[in-house]
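Participant: Sequence below, structure please.
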Amino acid sequence: MEKAKISAYQLFTLILLFEFGSALVLPLASEAKQDAWLAILIAMAGGFCLFFIHYALYRYYPDLPPTEYMQILLGSVLGKILAFFFVLYFVYVAAGILRAFGEMLVTVAYPATPIFIINALFILVIVYMVDKGIEVISRTSEVLFVAMFLLLLSGFILMMISGIIHIENLKPVLEEGLSPIIKTAFTETLYFPFGQIIVFAIIFPYVKEREKVKRAGLWAMGMSGLILALFAAGNISALGVDLTSHAQFPLLATIQSIEVAGFLERLDIYFILFVIITGFVKISIFFYVALLSVSHLFHVKHPSRLAYPMGIVVLLVSMAMASNYTEYTQEWTTVFSPYVDASFQVIIPIFLLIIAFFRNRKKAG
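Facilitator: Below you'll find the predicted structure:
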């Protein structure tokens, strides 16, 4: 895994599918009501800023992962402590996403199956792929990207021709002004999904065409933001604000309301495929980054040996983090996102970039 190389296009597909992740199927920016699509676009602009922070650090240390340059910037002891906290963060987020996707599949498709079984099967496939390294993950993402593109395109066409889209549900625009939209964008939607781009700081050094990293990243984030905004607007247009904000999975409710020519209906399979493809990619990347960070931190020569033990840890954490889905979502939105995500995605990277700027300016001088 250490000597792997991926192309800029593979980076693009990884980021795009990663950003879709659970953001496509869970309620996004629901506090902004009918202006949710606008909050997503504003959060995307903030996501660009965070991407530039990670890209600037990558330019300073193009051959080092964050776990290594943290030790250069903060000293060996403090750098290792911070790197260890990042490992815990990546493991917890991987477990949280695994729990979310497990809950979705149990709710929608497998109500009689214990969530532990669903999560165990999910993580087993992910561990097997991660064990093969970033090149295999990247090649898989290329194939899944084509499948996802066809699913999104056909799903959107079906929404349009079924007549469920009612643009008037998006009015009035800016009913309560810009402030609640900006608040939603920068207290919720920035961290999920756009701030999670932090994981790619560890993957950037594996890209062959270094000059294309910035372009691939910005294009992927821009496209994902636009598509997420489009589907958020589509959900509100189809369901109305009240139903969208109260639906556990708004996209599922929208898909279930599609009916074409009196026979094409109950297209829940679309939702299940969205869940499996995006969940698979997102958990794989978080898991891979956690695995790689541990191997860098503790100087493990063969990181793949840690894959199965770490898979068990992620599985157990996913089961222990909450007793039910409601408790899980409350903990994530009230505690984890505003405090933990804000620290790891925004505050610490900015702090590291400031130190890197002054240290490298001294060298240049």
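
Participant: all contacts plus neighbour counts: C-alpha atoms, from now on.
Facilitator: Will do.

Participant: Just the helices from the stretch 101-250 of the chain, written as ranges.
Facilitator: 115-132, 134-161, 179-184, 213-239, 241-246, 250-256 (DSSP state H, counting those that start in this stretch).

Participant: Which neighbouring elements make contact with the fourth one?
Facilitator: Of the remaining helices and strands, those touching helix 213-239 by 3 or more Cα pairs under 8 Å, 6 or more residues apart in numbering; DSSP states H and E are helix 8-20, helix 36-60, helix 250-256.

Participant: Could you say which one of these comes nearest to T140?
Facilitator: helix 8-20 (9.2 Å; Cα to Cα).

Participant: still on that earlier bit, of all the helices of the stretch 101-250 of the chain, which one is nearest L57?
Facilitator: Each of these was scored for nearness to L57 using Cα to Cα, and the closest is helix 213-239 (12.2 Å).

Participant: Could you give me the buried positions within the closest one?
Facilitator: For helix 213-239, the neighbour count (16 or more other Cα atoms under 10 Å) marks 213-214, 216-218, 220-222, 224-239 as buried.

Participant: got it, and stretch 265-279?
Facilitator: Of the residues in stretch 265-279, those buried (16+ other Cα under 10 Å) are 267-268, 270-272, 274-279.

Participant: Mark which of the residues you listed are part of strands, please.
Facilitator: Among the buried residues of stretch 265-279, no member falls in strands (criterion: DSSP state E).

Participant: so which of those residues would you say is closest to G75?
Facilitator: Distances from G75 to the buried residues of stretch 265-279, taken by Cα to Cα, are shortest for G279, at 36.3 Å.

Participant: For the comparison step, fold the sequence that follows:
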Amino acid sequence: MEKARVGSSQLFVLIILFQLSNSFLLPVGIGGKHDAWLVNLIAAIVSMVLFFVYHALYQYYPKILPTEYMEKLIGKFFGRILAFLYILYFMMNASRVLRDIGETMLTFAYPETPLFVLSTILILVVIYTVFKGIEVIARAGELLVVLLFLLFISVLLLVVLSGLIDISNLQPVLEDPTNVVKTVFTETLYVPFGEIVIFTMIFPYLNQPKKVKKTGVLAIGVTGIVFAVSMALTISVLGVQLTSRSHFPMLTTIQSIQIANFLERLDVLFIIVLVIGGFFKVTVYTYGAVIGTAKLFNIKEPSKLTYPLGIVILLISMIIASNYSEHIHEGLHVVSLYAHLPFQIIFPILLLLIAFVKSKKK
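Facilitator: You can find the predicted model right below:
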């Protein structure tokens, strides 16, 4: 591990930026229809339970990475295999977010630019940031989180002032409670909330270990509220049908803003949020893959892995799907079941049970 330390406030900022990222612009929880805002709040609460699992594992092994204590818990052979699978999982998620950003910018801002060029520019910035280390990533987060929240508040105020909100679009409330619960446990829990499993790779760098639980719960609560407000805002403007059909309903909402025939066409706000959030998500995932690989293969200078792993992530993002529709379909119906479920929930719970049993025997 590099000799770096991250404060609790920096961890708070990183979790918020990571969870908001590109997910802030997507119809998160729209499977709950009128109750999409409630789906996000429930998913945030459930993800806090998952965070307690990750934190409990961290308490058993506070000074080493998950890719190391996996060997201690299930043996060197199986532990190294599981650690390698987690590294692949982090790289796959980084590539999927990179593809999301590239496709979105291609569609709404740079239609004549090749996807490979857009993705390459972003991954080069990510590679440089990861090369500089976790402290630089955290400090950059402290600067940009302020801009992100100012943009969110600005959009909220502009939508209110433009008179687009129709509260009746949010009714009836809890029309189908079963569907709300189903949406939480089949969609929203995994993305974006369950993805905080990556932060188990950052916990050993914290300089205030006792504040990890409080910081994590507070950050998840804040992002849950932001998602709930943004979905309530979007549905109240567009309605359930249009929100569910749109890939980027927040963009459609922003495009609807028109005040005094002067303030309009604020698409640039959408692009800024997309780039800032997506950049941090790809960066954190790439960093987790780099330090995990370095420990797994006993490489003394993790920074040397930044460039090759960054290039691999870029290549995976290009071949992961033939088009954007296929990319979205895989994310909703394949990745959630075969990747997010085991790596976010099943494996951590099993590892915690094994750690508990071993501690009792000792």
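
Participant: Count residues in the vicinity of L25 of structure 2, would you?
Facilitator: L25 of structure 2 has 21 neighbouring residues, counting by other Cα atoms under 10 Å.

Participant: Can you give me the distance of it to Y110 of structure 2?
Facilitator: From L25 of structure 2 across to Y110 of structure 2, the span is 18 Å (Cα to Cα, to the nearest Å).

Participant: got it, and Y190 of structure 2?
Facilitator: Taken as Cα to Cα, the span from Y190 of structure 2 to Y110 of structure 2 is 30 Å.

Participant: same question, A138 of structure 2
Facilitator: Distance, A138 of structure 2 to Y110 of structure 2, by Cα to Cα: 30 Å.

Participant: Can you lay out the helices of the stretch 101-250 of structure 1 as CSV showing distance to L297 of structure 1?
Facilitator: Shown next, in CSV, are those (distance: least, Cα to Cα, whole Å):
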stretch, distance to L297 of structure 1
helix 115-132, 18
helix 134-161, 18
helix 179-184, 36
helix 213-239, 25
helix 241-246, 42
helix 250-256, 40
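
Participant: Those helices: which one's closest to F286 of structure 1?
Facilitator: helix 115-132 (10.2 Å).

Participant: what about the closest one, how far off from structure 2?
Facilitator: Once fitted to structure 2, helix 115-132 of structure 1 is off its aligned match by 0.3 Å on average (mean Cα distance after the TM-score superposition for structure 1).

Participant: Check which helices and strands that helix is in contact with.
Facilitator: Packing partners of helix 115-132 of structure 1 (3+ Cα pairs under 8 Å, 6+ apart): helix 76-108, helix 134-161, helix 268-297, helix 307-320.

Participant: can I get the ones you listed in TSV with distance to E175 of structure 1?
Facilitator: Formatted as TSV, those follow (distance: least, Cα to Cα, whole Å):
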stretch	distance to E175 of structure 1
helix 76-108	32
helix 134-161	26
helix 268-297	31
helix 307-320	39
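
Participant: With F186 of structure 1 as the reference, name the closest of those helices.
Facilitator: The closest of these to F186 of structure 1 is helix 76-108. By Cα to Cα, the value is 19.3 Å.

Participant: Give me the distance from that closest one to the chain's centre.
Facilitator: Taking Cα atoms, centre = their mean, to the nearest Å, one finds the center of helix 76-108 of structure 1 at 12 Å from the center of the full chain.

Participant: mean deviation of it from structure 2?
Facilitator: Looks like 0.6 Å for helix 76-108 of structure 1 (mean Cα distance after the TM-score superposition for structure 1).

Participant: between that helix and helix 115-132, how many degrees?
Facilitator: Here the directions of helix 76-108 of structure 1 and helix 115-132 differ by 130 degrees (axes from the mean of the first three to the mean of the last three Cα atoms, to 10 degrees).

Participant: Next, count neighbours for the residue lying closest to F90 of structure 1 once chain neighbours are set aside.
Facilitator: The shortest distance from F90 of structure 1 to any non-neighbouring residue, by Cα to Cα, 6 or more residues apart in numbering, is to A290 (5.4 Å). As a burial measure, A290 of structure 1 scores 25 neighbours (other Cα under 10 Å).

Participant: Tell me who's in contact with A290 of structure 1.
Facilitator: 87-88, 90-91 (Cα atoms under 8 Å, 6 or more residues apart in numbering).

Participant: one more time with 10 Å
Facilitator: 84, 86-94, 199, 202, 284, 307, 310 (Cα atoms under 10 Å, 6 or more residues apart in numbering).

Participant: cool, and M148 of structure 1?
Facilitator: So, once contact is read as Cα under 10 Å, 6+ apart, M148 of structure 1 ends up touching 17, 20, 141-142, 154, 273-274, 277-278.

Participant: From those residues, pick the one nearest T333 of structure 1.
Facilitator: Closest to T333 of structure 1, out of all of those and judged by Cα to Cα, is F20, at 18.4 Å.

Participant: Return the members of the contacts of A290 of structure 1 classed as buried.
Facilitator: Buried among these by 16+ other Cα under 10 Å: 84, 86-87, 89-94, 199, 202, 284, 307, 310.

Participant: What separation do you get for the nearest residue to L144 of structure 1 once chain neighbours are set aside and L17 of structure 1?
Facilitator: In this structure, L144 of structure 1 finds its nearest non-sequential neighbour in I277, 6.8 Å apart by Cα to Cα, 6+ apart. Using Cα to Cα, one gets 8 Å for the distance from I277 of structure 1 to L17 of structure 1.

Participant: With P27 of structure 1 instead?
Facilitator: Taking Cα to Cα, one finds P27 of structure 1 at 17 Å from L17 of structure 1.

Participant: Looking at the two, which one has more neighbours?
Facilitator: Comparing P27 of structure 1 with L17 by other Cα under 10 Å, the one with more neighbours is L17, at 26 against 20.

Participant: Good, we can wrap up now.
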